[in-house]
Structures are given as C-alpha cells and as structure tokens.
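Colleague: Sharing a model that was predicted from the sequence below.
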Amino acid sequence: MNELQGLVDALAAHLARPVGVDDRRFRALAYSSHGEEADQVRRASILRREAPREVTAWLASLGLPETRDPVRVPARAEFGMAARICVPVWFQDTPFGYLWLIDEPQPLDAAQLAASERCAADLGAELYRERLRELQQRDRERTAVRSLVGEGGEEPAGAAALVSAAAYAVVVLRAAHREGAFAEAVDVRLAAGVEQVRRRAAPQTVLGLVERGTAVVVLALDGADAAAVRAATLQQTAADHLADCAGWSVVAGVGDVCATAAGGLRRPYEQARAAARLGLRLPGLGSVVGWTDLGAYRVLAELVGERPPLQLVPASLRTLLATADGRGLVETLEQYLEHAGDARATAEALFVHRSSLYGRLHRIEAVAGVDLRSGDTRLELQLGLRLWRMGGAPDALDPAGR
C-alpha cells in the first residue's frame, strides 16, 4: 500500500486538507495526517480501521456504492461528522472504494475537485494492481497450505511461506447450515474473516485456504498458549461475517500445537478437522473445540476416521430407537451409563423417582435384548451412544446399519 499512501499524501499536500481512502465496506485503507481537522467519524475510522456501523448504513443509503460521480455529503452533528466530499474510486467497471475530503470550512472549488477526481482514477488503477498482487499471493498461499496439511514429505514447500516461530498450529473453521444447505456466499464471508485476521497479524504468520464451507488456517505463533486465543479470534470474526446469513453457524477446531512445520502439519490438520466436525454435531463442546479437550470422543474419532459414525451404532441401540418412546429410553440409558450405573444419581439427573427409573431400565433391557449388569454390554452401549451423538443424534436409524 506504499503507492496508495503516496497518492493520498500528495493530494493532501496539494489541497492543504485531510484526505482518506476507504474500501467498499468503508474500512480505512490509507489516510493523510489529520491534526485537529479530523472529526469524530474519521478518528474512529483511523483507530478502528472502519467507520461506525450507523454511519456506514447512512452513507450506503445515499447511493454511494453505485455512483461514479463525486457526492457532497452533508454534515451530521449526531455522528460528529463534518461535511465532506466523496469521490468514488473505480477502475474501468470495477468499484474499489471511496476517496474522502473534508469540505469545510471552505468547500472545494472546481479545480480542486478535478484534481481529486484525477487522484481517484490513479487510486483505482493502484488498487486494481494491488488486487492482482493479492490474488497471486492468495494462490501461492493456498498452494502452501495444501503442501503443509497434505500427504507431505520431510520438507513440504509450504513451510517456506511461514515465518520462523516458536510454535505452529492448524485451525479448521467449519460453517454449517441448520438445514444442510450450502451457499457460495458463505465461502466469501469465511475468506473475508480469515483475511481480516491476517491483516491484523504479523506477515507470514497466518495462511488460509477456503473451500466448500471450510477454512483451513495455518498459524505461526509466539507460543503454544496463543493457539486457543487465535482460534477464538478466527471463529468470532468468521461468525461476525456470517451474521447476516440466516441459519448458519461456524465452529473452530484446533489441532495439537507443533514446535516445527518442517515436516508438515498433516496430523494437527486431521485433528483440527475432526474437532470442528464434532463441534458442529455436539453443540455442548462450544464454538472453539480443541483436539485435546475431546476426551473419549478423541479416541472414537481416531477409530472412526472418515466412516459415517451412525453406521457403527450397535443393533441394540438401533432397536431401541425404533420404538415409539425410543429417544426417551436412549436418553435414560445415556444418563444411567454416564453416572456409572448409579441409580440414585441417574434418577436425580432425570428428575424421576428411582422406581420409575428401574421401570425404564427393565424396559430398555427387554426391548434392546441386553443385560445392563454386563460390563461388556455397558461398554458397547456407551460407545454406541457416543457414535450416535457424533452422527447428529437422529430419532431413528436404519435397522440394517446402512
């Protein structure tokens, strides 16, 4: 952005007034020295890298995103916003942002406005070149991520794209719709979230790859403890970008932290991917799921691999779910096994009398054809219940196990 800053500073010196450039979402890209002339909105834009939402909503209502002509924007005292001129920044048929100039106390004259329009044209050309450079950089970055998390050799090429660091981690962001839908716009928003985090981080410390509702992010960190913090930031930023997409949620999975990326990061990637997948299936795990926090699910995830977990649910549980009150019986069984067969603790957890619990347990044994006194049976059922949860806990399963 050095060329961009040079153009802004040159125009500010020529006009003897503050100049700023925002992108299409009213986020600050470059700005000249403002001194005391900066109003409240410009100060907020500089400090937070974007204008307040109520201001951007009002500016959009003025038709700024569609126009190519300069627009005189009136002062708004309630926003602490001085009068300004907005010169849209385009390159050919592509809009890139807005050039802003304070228009008081002395409004710009025709010659000054013409100089501003010439500068906007130069800014558009520079932003177009910058976009091409970024696209090339993102292509190299995607290649680097694939190299790092793929079936690599001893020295994957992607390792050179990361700065030397104390620790390395992989975070997988998974976006999912409650009805299983997919939209290309989700990838755009995930990519924007990763890009926002990347821009705020040191160079070569955040590499990202976004495909089909999944973002794979490789991080170079100052220490192992930073992985969870960075993962939480990525998840929250992605969720913010998806806020206007009804029915979507996003979960971050975090693999084990590594001391080096030289041998590739395939293993932590697989862990992060499994953690994210479980996070979507098991909301109780939270929006950021660490591989090391999965407990018994970690073992099952290793054993199941890429197979659908519902295919592995034992026949006894399938039979139980097939009854009219199957889900209630399964949840009773789940509580009983989670409380290690303690009838009193189970009854208290279910808010039922122990005699009612015993009645349910006898019915479970009769319907499923099992003996809950058997340790092997209890183990099989508990593993089956975890597999059922991993598969989304449906109300019914194919009796044949398909």
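Modeller: Thanks, I have it.

Colleague: Every contact and neighbour count from this point should use C-alpha atoms.
Modeller: Noted.

Colleague: How about residue 346: what's its closest non-neighbour residue?
Modeller: For residue 346, ignoring the flanking residues on the chain, the nearest one in space by Cα to Cα, 6 or more residues apart in numbering is residue 336 at 5.4 Å.

Colleague: Tell me how far the one you found lies from residue 351.
Modeller: Look at residue 336 and residue 351: by Cα to Cα, to the nearest Å, they are 13 Å apart.

Colleague: next one: residue 360
Modeller: Taken as Cα to Cα, the span from residue 360 to residue 351 is 13 Å.

Colleague: who's more crowded, these two?
Modeller: Higher neighbour count among residue 360 and residue 351: residue 360, with 17 against 10, using other Cα atoms under 10 Å.

Colleague: helix, strand or coil for that one?
Modeller: helix (DSSP: H, G, I helix; E, B strand; the rest coil).

Colleague: can you give me the helices in the stretch 1-150 of the chain?
Modeller: 2-15, 40-48, 53-61, 110-149 (DSSP state H, counting those that start in this stretch).

Colleague: Could you dump these into JSON lines with mean neighbour count and distance to residue 245 added?
Modeller: Listed next are the helices of the stretch 1-150 of the chain as JSON lines, based on neighbours: other Cα atoms under 10 Å; distance: least, Cα to Cα, whole Å:
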{"stretch": "helix 2-15", "mean neighbour count": "17", "distance to residue 245": "33"}
{"stretch": "helix 40-48", "mean neighbour count": "16", "distance to residue 245": "24"}
{"stretch": "helix 53-61", "mean neighbour count": "12", "distance to residue 245": "18"}
{"stretch": "helix 110-149", "mean neighbour count": "17", "distance to residue 245": "25"}
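
Colleague: Okay, one more to line up with it:
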Amino acid sequence: MAPDLQEIVELAADLLGAPATLEDRDFHLVAYAAHGDTIDPVRMDSILHRRATEAVRTRFESYGIARATGPVRIPADHSLGQLGRLCLPVRWSNVTYGYLWLLDDQERITDASRAMPLCERAGLLMARQARERDDLGWKVADLLSAQPDVRAQAANELAEAGVPDPPLAVAVLRSPSTDPLNPWLLPHSVLTTVWQRDHVLVIPASASPRTVVDRARRLLEERTSPVHAGFFSPCPTLETVHEGWLRARVAARTAAPGETRDWTSLGVLRLLRAAGDEALTQTTQTPGTEALLQHPDLALTARTYLDLAGNVQRTAQTLNIHRQTLYHRLRRIEDLTALTLTNGQDRLTLHLSLTLAPHLQQDD
C-alpha cells in the first residue's frame, strides 16, 4: 500500500473519531486504521481476506455509492451483524476510484464532509497510481514482444523509470479468466500484464517471488479455477525477461491445477521450450509408441516402470498388480512398440516419448 494512502486513512479516522478503511472501487482493501474495540464481520472479512464479499458489495452499491459525490450513510443490518457506517466516495476528475468507510453505528458523525478533502487527495493518488500501473503494464507487454527493437525500447524505458530492480523472477499463471489482477493486492514493486491470455508477473528478487506467485494464484482462484502457474528465475537484466517468460510458460504448461512449477524442476520437459509441438511429436514419437498411447493401462505401466528405473517389485507395488501381471504387460508393451526394454536406447526412446506425450497434446 502507498504510505500516503495509509496516512490519509489514519488522518480521517482521527478527524471523525471512527474506525476507517479504504477500499478500491472493486472493494479490495487498500489501507485501514486501528479499530479499537469497534468492528463487525464485514470489516473483519475485509481485513482478513483483503476484499469484501459479493453479497456485501451488492448491498452497499444498492445505496448509490458508485455515483455519489458526498457521504452516504449505510444503515445497520443487525440480522447479519453489520454495523451502520458512512461511505465517503474517493473520486478524482469525476471518476470514483474507491471508498473510505467509517464505522458509525451510533450516528455520532454529524459532519463527515470535513473528511472529503482527504478523500480528494486519496482519489488523486489512486488515479495517479492506476495510470502508472497501466503504463508499466504496457511496457511489460512490450518486453514480451517478438520484436527485439520493441523489447529493447521497453527495457530502456523501464530502466529509466527505476522499476523494477534486477535480478528478476518471471511467473506465468494460466486461468480461464483473463481479467487483470488487481494491482492493489500485490506488492507495489511487482509488474503485471496479460499477454497471449497468460497472466504475467515480473517480480524483483527482493519481493519474495514465491510468496507473490502464491498470492496471485489465490486471487485468480477466487474468480475461477483451475490455475496453472510456472516460474523462472533469475533474469539478470530486463532484456532477459522475454526468455524468462518463455521458460515460465513451459513450466505453467506442465503444472497441475493449483500447482506452481519451477523451470529448474522440469528436467527433460524443458525440451518443450526448444521446439514446437509438431516438431517434438515427429522427433519423439514412433508408430509403436503412438500405438501404445492408445492403451492407457499399458502406457501407465510403461511410464511407471521406466520412472522407477525398471524395478519390477516397486512397479508392481505402485500399480497394485501381481508381478506376473506386470511381466505380461511388459511383454505386450514390447510387442506393441517394437522396442526392447532391456536395451538402453530403446528404453530412452520410450521414456522420452511417454514423458512428453501428455504435454504435446495440449494447445500452446
């Protein structure tokens, strides 16, 4: 959160003598002042989850706060445990950027307009930061461009702006929702954009990249699921962010729902960065391996056997089958693929084919 916004909320709380919070226009928490003993479930949820629920948002917006230019009183709803409160719209240039909320169940605040200059200041700061975020988001998108000259210019402009400081991490989050992440809910030093339907984050090493990625994934999962996340670091310069993004995309592509995969953990799956799906399919698949893939039980048996370095006992235990059943399946696998499992090159061919096949079937 911006220090000036935190200061504004504390000043408003002192001026009006009531617990105060500042939320953006999507009801995400931006800042809050100390509450003492006065709090209700709505305020508690906002602080704990960094946003209000849809039900709360719907109720509060029904009082016309999005169009209001002055204080709006929201009556209590004691059946839901909601205290009465005042809403002061945070606006700049006739645009609502957020809301300053004051708990006032006893209606002790008689002149809330005294705090409107503070709201105007907050509106200016939020408008300025929103514009800065948008500008930086476009520059991040340019860093990911296929055109080297566009990338170079974006890197120069970001360097001149002093944001961010290398080394950097790049994360890619794949989600059905392409609505941008709310920047107020991420550290100010993190740059975000949506590029080729991916949520891309450029994160300074000082911002605890893994924590930021986990936070961003949870925010997206509040809208929809599943989310597949990939991660690459370090990028020593802004010019290397493009390659970091391509590697993070591969990691996200191989991640399970709700999982974050690091490029360094991918092993042979890093080949997905080296060539397109068609080229890799032609290189790693044979008529025999394609035939095997039509038999899921046999393909799973072969993959498990090879992953366990040909250990028959452990393979049988993992698959929960008798050893004689395993031997029978292995003979069928050799017949289907025309490969010999006691031959090192044949084992390598089969293992590579089975490892890459599930990912080559995805659209990139």
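Modeller: All right, it came through fine. The model shown is predicted, which means the values in this text are computed figures rather than measured ones.

Colleague: TM-score for these two?
Modeller: TM-score of the superposed chains, computed with TM-score structural alignment, normalised by the length of structure 2, equals 0.76; 352 aligned residues with a Cα RMSD of 4.2 Å.

Colleague: which one in structure 2 is aligned with the residue nearest to residue 346 of structure 1?
Modeller: For residue 336 of structure 1, the aligned position in structure 2 is residue 305, judged by TM-score structural alignment.

Colleague: Test my guess that its match contacts residue 311.
Modeller: Yes. Under the criterion of Cα atoms under 8 Å, residue 305 of structure 2 makes contact with residue 311 at 6.6 Å.

Colleague: tell me which element the residue nearest to residue 346 of structure 1 is part of?
Modeller: Here residue 336 of structure 1 sits within helix 326-338, counting by DSSP states H and E.

Colleague: tell me which residues in that helix are buried?
Modeller: Residues of helix 326-338 of structure 1 classed as buried: 326, 327, 329, 330, 332, 333, 334, 335, 336, 337 (neighbour count, 16 or more other Cα atoms under 10 Å).

Colleague: which other helices and strands contact it?
Modeller: Under the contact criterion of 3 or more Cα pairs under 8 Å, 6 or more residues apart in numbering; DSSP states H and E, helix 326-338 of structure 1 touches helix 315-321, helix 343-350, helix 354-368, helix 375-390.

Colleague: The stretch 151-300 of structure 2: helices as residue ranges?
Modeller: All helices of the stretch 151-300 of structure 2, identified by DSSP H, counting those that start in this stretch, fall at 209-223, 241-254, 271-274, 277-284, 287-293, 296-307.

Colleague: nearest to residue 164 of structure 2, of those?
Modeller: Taking Cα to Cα, helix 241-254 is the member of the helices of the stretch 151-300 of structure 2 nearest to residue 164 of structure 2, at 11.5 Å.

Colleague: by how many degrees do that closest one and helix 116-143 diverge?
Modeller: 90 degrees (axes from the mean of the first three to the mean of the last three Cα atoms, to 10 degrees).

Colleague: helices or strands next to helix 241-254 of structure 2 in the packing?
Modeller: strand 168-174, strand 228-235, strand 260-262, helix 271-274.

Colleague: and for the longest one, what are the contacting residues?
Modeller: Strand 228-235 of structure 2 is touched from outside by 166-175, 213, 217, 241, 244-245, 247-253, 255-264, with contacts defined as Cα atoms under 8 Å, 6 or more residues apart in numbering.

Colleague: nearest spatial neighbour of the spatially most central residue of structure 1, skipping sequence neighbours?
Modeller: Closest residue to the average C-alpha location of structure 1: residue 238 at 3.0 Å, with Cα atoms, centre = their mean. If the residues on either side of it in the chain are set aside, residue 238 of structure 1 comes closest to residue 193, at 4.7 Å by Cα to Cα, 6+ apart.

Colleague: Select, out of the helices and strands packed on helix 241-254 of structure 2, the one closest to residue 22 of structure 2.
Modeller: When these are ranked by proximity to residue 22 of structure 2 (Cα to Cα), strand 168-174 comes first, at 28.1 Å.

Colleague: Quick one: distance of that closest one to the chain centre.
Modeller: 8 Å (Cα atoms, centre = their mean, to the nearest Å).

Colleague: swap in stretch 287-303 of structure 2?
Modeller: Distance, centroid of stretch 287-303 of structure 2 to centroid of chain: 35 Å (Cα atoms, centre = their mean).

Colleague: How about stretch 88-95 of structure 2?
Modeller: That offset, for stretch 88-95 of structure 2, works out to 29 Å (Cα atoms, centre = their mean).

Colleague: buried ones in that stretch?
Modeller: For stretch 88-95 of structure 2, by 16+ other Cα under 10 Å, it's 88, 89, 90, 91, 92.

Colleague: which residues sit in contact with the last one?
Modeller: Shown here is residue 92 of structure 2, whose contacts under the criterion Cα under 8 Å, 6+ apart are 120, 123, 124, 127.

Colleague: Please report how far residue 355 of structure 1 lies from residue 372 of structure 1.
Modeller: Counting by Cα to Cα, the gap from residue 355 of structure 1 to residue 372 of structure 1 is 16 Å.

Colleague: Pick out whichever of these two has more residues nearby.
Modeller: For residue 355 of structure 1 versus residue 372, neighbours defined as other Cα under 10 Å are more numerous around residue 372 (19 against 11).

Colleague: what about the residue nearest to the more buried one when sequence neighbours are not counted, distance to residue 317 of structure 1?
Modeller: Spatial nearest neighbour of residue 372 of structure 1, excluding adjacent residues (Cα to Cα, 6+ apart): residue 378 at 6.0 Å. As for residue 378 of structure 1, its distance to residue 317 of structure 1 is 12 Å (criterion: Cα to Cα).

Colleague: and these two? which has more neighbours close in?
Modeller: More neighbours surround residue 317 than the other of residue 378 of structure 1 and residue 317, with 27 against 19 (other Cα under 10 Å).

Colleague: Run a quick neighbour tally on residue 223 of structure 2.
Modeller: 12.

Colleague: Then the one 10 residues further on?
Modeller: Neighbourhood size, residue 233 of structure 2 [other Cα under 10 Å]: 22.

Colleague: any idea what it aligns with in structure 1?
Modeller: Matched to structure 1 by TM-score structural alignment, residue 233 of structure 2 sits across from residue 256.

Colleague: do residue 265 of structure 2 as well
Modeller: Under TM-score structural alignment, residue 265 of structure 2 pairs with residue 293 in structure 1.

Colleague: same question, residue 319 of structure 2
Modeller: Superposed on structure 1 with TM-score structural alignment, residue 319 of structure 2 falls opposite residue 350.

Colleague: ok, now which ones touch its match?
Modeller: Here residue 350 of structure 1 is in contact with 332, 335 (criterion: Cα under 8 Å, 6+ apart).
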